[in-house]
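Asker: Pasted the sequence and its predicted model underneath.
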Amino acid sequence: MSDQLTRMLGERPWLLADGAMGTNLYNMGLAPGQAPDLWNDSQPDKVADLHRQMIAAGADLILTNSFGANATRLRVSGAEGRVAALNHAAAGLARDAAQDAKRPVTIAGSMGPTGEIMAPIGRLTEAEATAIFTQQAEALKEGGAELLWVETISALEEMRAAARAAQSVGLPWCGTMSFEPGGRSMMGVTPPQLAALIDRLPHPPVAYGANCGTGPAELLMVLSGFAASGNELPLIAKPNAGVPRYQDGGLIYDATPAVMAEFAVLARDLGVRIIGGCCGTTPAHLAAMHAALIETPPGPRPNTETISARIGAAMRLAAETGD
């Protein structure tokens, strides 16, 4: 039997992924510099509440609070010995929230980058990265994650290592890279290069695409590069909700719910199958995206000029109206 995400993609033209984890937890009281993953143990009710808010806003897929819960990143907090416990708890919190929903919700085990530079530029080998990811993946699977969600990757070698980890634990997976303005990842990878890697993997993902890095218009430009690559796997788009600023004791991003709703419709019309948000994307953003996807009829495939014009117009309108 196929995994639930594949079945849902076979039944629906689009799926809504959730919004941000870290920035929302920050606005819920997470201290600056504190690892969000530690809240799986110290503030589980708040993590679970955020999952439930995302589901109530329309999310078909939620990511566990485990983006940085690998051994190398947890070492910064002195918690490298808690990889298994924190990931197991993260998956359990998401699982419980999904079980409370009145509809199918897929639980994706979030795995962010190791935080180390991959060889040959850095010192971390693919074998070492695979072991790091495998340790995390095993705990996420045991906790109830249905698939792995490898995100914000910048190097092909690290994506390949995460794919090997998913294969070793026997889970389906999705993978997204983070691209800078100009259309390359921090390590210089282009969308066609990522698409070519995906084509060659012995354990390919269910879907792949881009997240974080840039705002909605820039990320859609990146997705245009994937769409032109010829790779027929479903695409993922999860941009930041614009640019952040500090206001009233929290982080506020300049892409309003109305702007992210416009992004969601454009992404759908571009052929993206899994649409969500990254940093700054709140349940309010997600609810607006969900409503727009349901209420706005499908339109023609947008080109880069259309994307830029429509997102720009939505940003200007939001600035003028304060919406």
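Answerer: Arrived safely.
Asker: For the rest of this, base every contact and every neighbour count on C-alpha atoms.
Answerer: Fine.
Asker: show me the contacts for the residue nearest to Ser185 when sequence neighbours are not counted.
Answerer: Closest residue to Ser185 apart from its sequence neighbours, by CA to CA, 6 or more residues apart in numbering: Phe179 at 4.1 Å. By CA atoms under 8 Å, 6 or more residues apart in numbering, the contact set of Phe179 is Ser154, Ser185, Met186, Ala210, Asn211, Cys212, Gly213, Thr214, Leu219, Val222.
Asker: structure B:
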Amino acid sequence: MAHEERKFRIRLNQATKPIVTDGAMGTLLHERGVEIDACFDELNLTEPAVVAEIHRDYIQAGAEIIKTNTFGANRTKLERHGLDDRVDEVNAAAVNLAQRVVAASFKEVFIAGDIGPLGVPLAPFGRMQVEEAREVYKEQAQALVDAGVDLILIETMVDLYAVRAAVEAVRQVDPDIPIIASMTFTRDRRTLLGDTPQEVAIKINDLNVDVIGVNCSGGPSQLLYILRQMVQTIPDGKFSVMPNAGFPEKSGGRIMYPAGPEYFHDYALSFWRSGAAVIGGCCGTT
């Protein structure tokens, strides 16, 4: 996919407008009847039409990047659903679905292979060693790259140990594939392990990824502050912002997000003016 990778980097370096990504996958799956505790990644195999429809809707809305439905398609998370022996199959199916939808759209849309956290703390704060985590990430990255993604999105990471392990794993699979590495922050504007936006920007920049990202977290207002701190720290960096639609709330057995489209639109303009090259949405955005 060298040609598409080059095209993505060319597009990234154009300063005339931001690259717009899709929004949440899980939120729309839940809205369309999928139970919140289901294995969303398995739907690539069991309900491909539902996943494809969401990709199609986002492309029609103007998304230039769509994320594969593989946020939890690593061995550690799939094992909870008895699917740990189907990592390659689940990831390949997700990429193939996205490719078919993009081809049918007749638009230039980049496919980001989505890699999320493993859901377990890494050493020295947990039992899983960094080397083991790297191998888990590498297995998923290999499946995504082999299937033909245009770039890799490492997202919603809660600590820098995991970010480094994931980036190193991807680089072992394909040294040249574009990478967006994105972290999530707590309400106090720090990572789970206490890193500030400035520290995160410096350490992710040192990994030589294409884009330094912030996603999920507490919504547009919080992420605008974090973005500005990062841009001040690495002025020549490329940045992505994909916020939640605010902090989630439970209502009538459903997960609700308070931020509406107009509110989100206003902040999207602020993200661009503050230095974001890639703008999209996370949980609660549709």
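Answerer: Received, thanks. As the structure is a computational prediction, the values presented were derived from the model and not from experiment.
Asker: TM-score for the pair, please.
Answerer: After superposition, the two chains reach a TM-score of 0.93 (TM-score structural alignment, normalised by the length of the second structure), with 280 aligned residues with a CA RMSD of 1.5 Å.
Asker: coming back round to it: alignment lookup: the residue nearest to Ser185 of the first structure to the second structure.
Answerer: The equivalent of Phe179 of the first structure in the second structure is Phe185 (alignment by TM-score structural alignment).
Asker: ok, now how distant is that match from Asp266 of the second structure?
Answerer: From Phe185 of the second structure across to Asp266 of the second structure, the span is 21 Å (CA to CA, to the nearest Å).
Asker: what residue of the second structure matches up with Ala210 of the first structure?
Answerer: Checking TM-score structural alignment: Ala210 of the first structure goes with Val214.
Asker: Am I right that its match falls within a helix?
Answerer: No - if the criterion is DSSP: H, G, I helix; E, B strand; the rest coil, then Val214 of the second structure is strand and not within a helix.
Asker: which ones among the contacts of Phe179 of the first structure are found in strands?
Answerer: Among the contacts of Phe179 of the first structure, the members found in strands (DSSP state E) are Ser185, Ala210, Asn211.
Asker: Buried among the contacts of Phe179 of the first structure? Make that a PyMOL selection.
Answerer: Applying 16 or more other CA atoms under 10 Å to these leaves a buried subset, and the PyMOL line that selects it is:
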select buried, resi 154+185+186+210+211+212+213+214+219+222
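Asker: can the contacts of Phe179 of the first structure go into CSV with extra columns for distance to Arg316 of the first structure?
Answerer: Shown next, in CSV, are the contacts of Phe179 of the first structure (distance: CA to CA, whole Å):
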residue, distance to Arg316 of the first structure
Ser154, 31
Ser185, 28
Met186, 29
Ala210, 25
Asn211, 23
Cys212, 22
Gly213, 21
Thr214, 18
Leu219, 19
Val222, 22
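Asker: what about the most centrally placed residue in the second structure, which SS state?
Answerer: Centroid check for the second structure by CA atoms, centre = their mean gives Glu155 as the closest residue, at 4.0 Å. Reduced to three states with three-state DSSP, the structure at Glu155 of the second structure is strand.
Asker: what's the closest non-adjacent residue to the aligned partner of it in the first structure?
Answerer: Using TM-score structural alignment, the equivalent of Glu155 of the second structure in the first structure is Glu151. Nearest non-adjacent residue to Glu151 of the first structure, counting by CA to CA, 6+ apart: Thr176, 4.7 Å away.
Asker: so how far does whichever strand or helix holds that neighbour sit from its counterpart in the second structure?
Answerer: For Thr176 of the first structure, the host element (DSSP states H and E) is strand 173-177. Compared with the second structure after fitting, strand 173-177 of the first structure deviates on average by 0.6 Å (mean CA distance after the TM-score superposition for the first structure).
Asker: Which residues does that strand contact?
Answerer: 147-154, 159, 163, 166, 185, 204-211, 236.
Asker: cutoff 6 Å now
Answerer: 147-154, 205-211 (CA atoms under 6 Å, 6 or more residues apart in numbering).
Asker: State the distance from the residue in the second structure sticking out farthest from the centre to Ala24 of the second structure.
Answerer: Largest separation from the mean C-alpha position in the second structure: Gly252, at 28.3 Å (CA atoms, centre = their mean). Counting by CA to CA, the gap from Gly252 of the second structure to Ala24 of the second structure is 21 Å.
Asker: Now do the strands in the stretch 101-250 of the first structure.
Answerer: 106-111, 147-153, 173-177, 179-180, 184-185, 207-211, 235-238, 244-247, 250-253 (DSSP state E, counting those that start in this stretch).
Asker: I'd like the ones you listed as TSV, with distance to Gly277 of the first structure appended.
Answerer: Below are those laid out as TSV (distance: least, CA to CA, whole Å):
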stretch	distance to Gly277 of the first structure
strand 106-111	14
strand 147-153	12
strand 173-177	12
strand 179-180	15
strand 184-185	18
strand 207-211	8
strand 235-238	4
strand 244-247	14
strand 250-253	12
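Asker: Go through the ones you listed and name the closest to Ala94 of the first structure.
Answerer: Evaluated over the strands of the stretch 101-250 of the first structure, closeness to Ala94 of the first structure peaks at strand 106-111, with 6.4 Å, by CA to CA.
Asker: who's in contact with that closest one?
Answerer: By CA under 6 Å, 6+ apart, strand 106-111 of the first structure touches 61-64, 66-67, 140, 145-150.
Asker: What residues in the second structure pair up with that strand?
Answerer: With TM-score structural alignment as the criterion, strand 106-111 of the first structure aligns to 110-115.
Asker: For the stretch 101-250 of the first structure, which segments are assigned as helices?
Answerer: 126-143, 156-169, 191-200, 216-227 (DSSP state H, counting those that start in this stretch).
Asker: got those helices as a markdown table, with distance to Arg75 of the first structure columns?
Answerer: Shown next, in a markdown table, are the helices of the stretch 101-250 of the first structure (distance: least, CA to CA, whole Å):
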| stretch | distance to Arg75 of the first structure |
| --- | --- |
| helix 126-143 | 12 |
| helix 156-169 | 19 |
| helix 191-200 | 29 |
| helix 216-227 | 31 |
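Asker: Can you give me the distance of the residue nearest to the centre of the second structure to Arg273 of the second structure?
Answerer: From Glu155 of the second structure to Arg273 of the second structure the distance is 23 Å (CA to CA).
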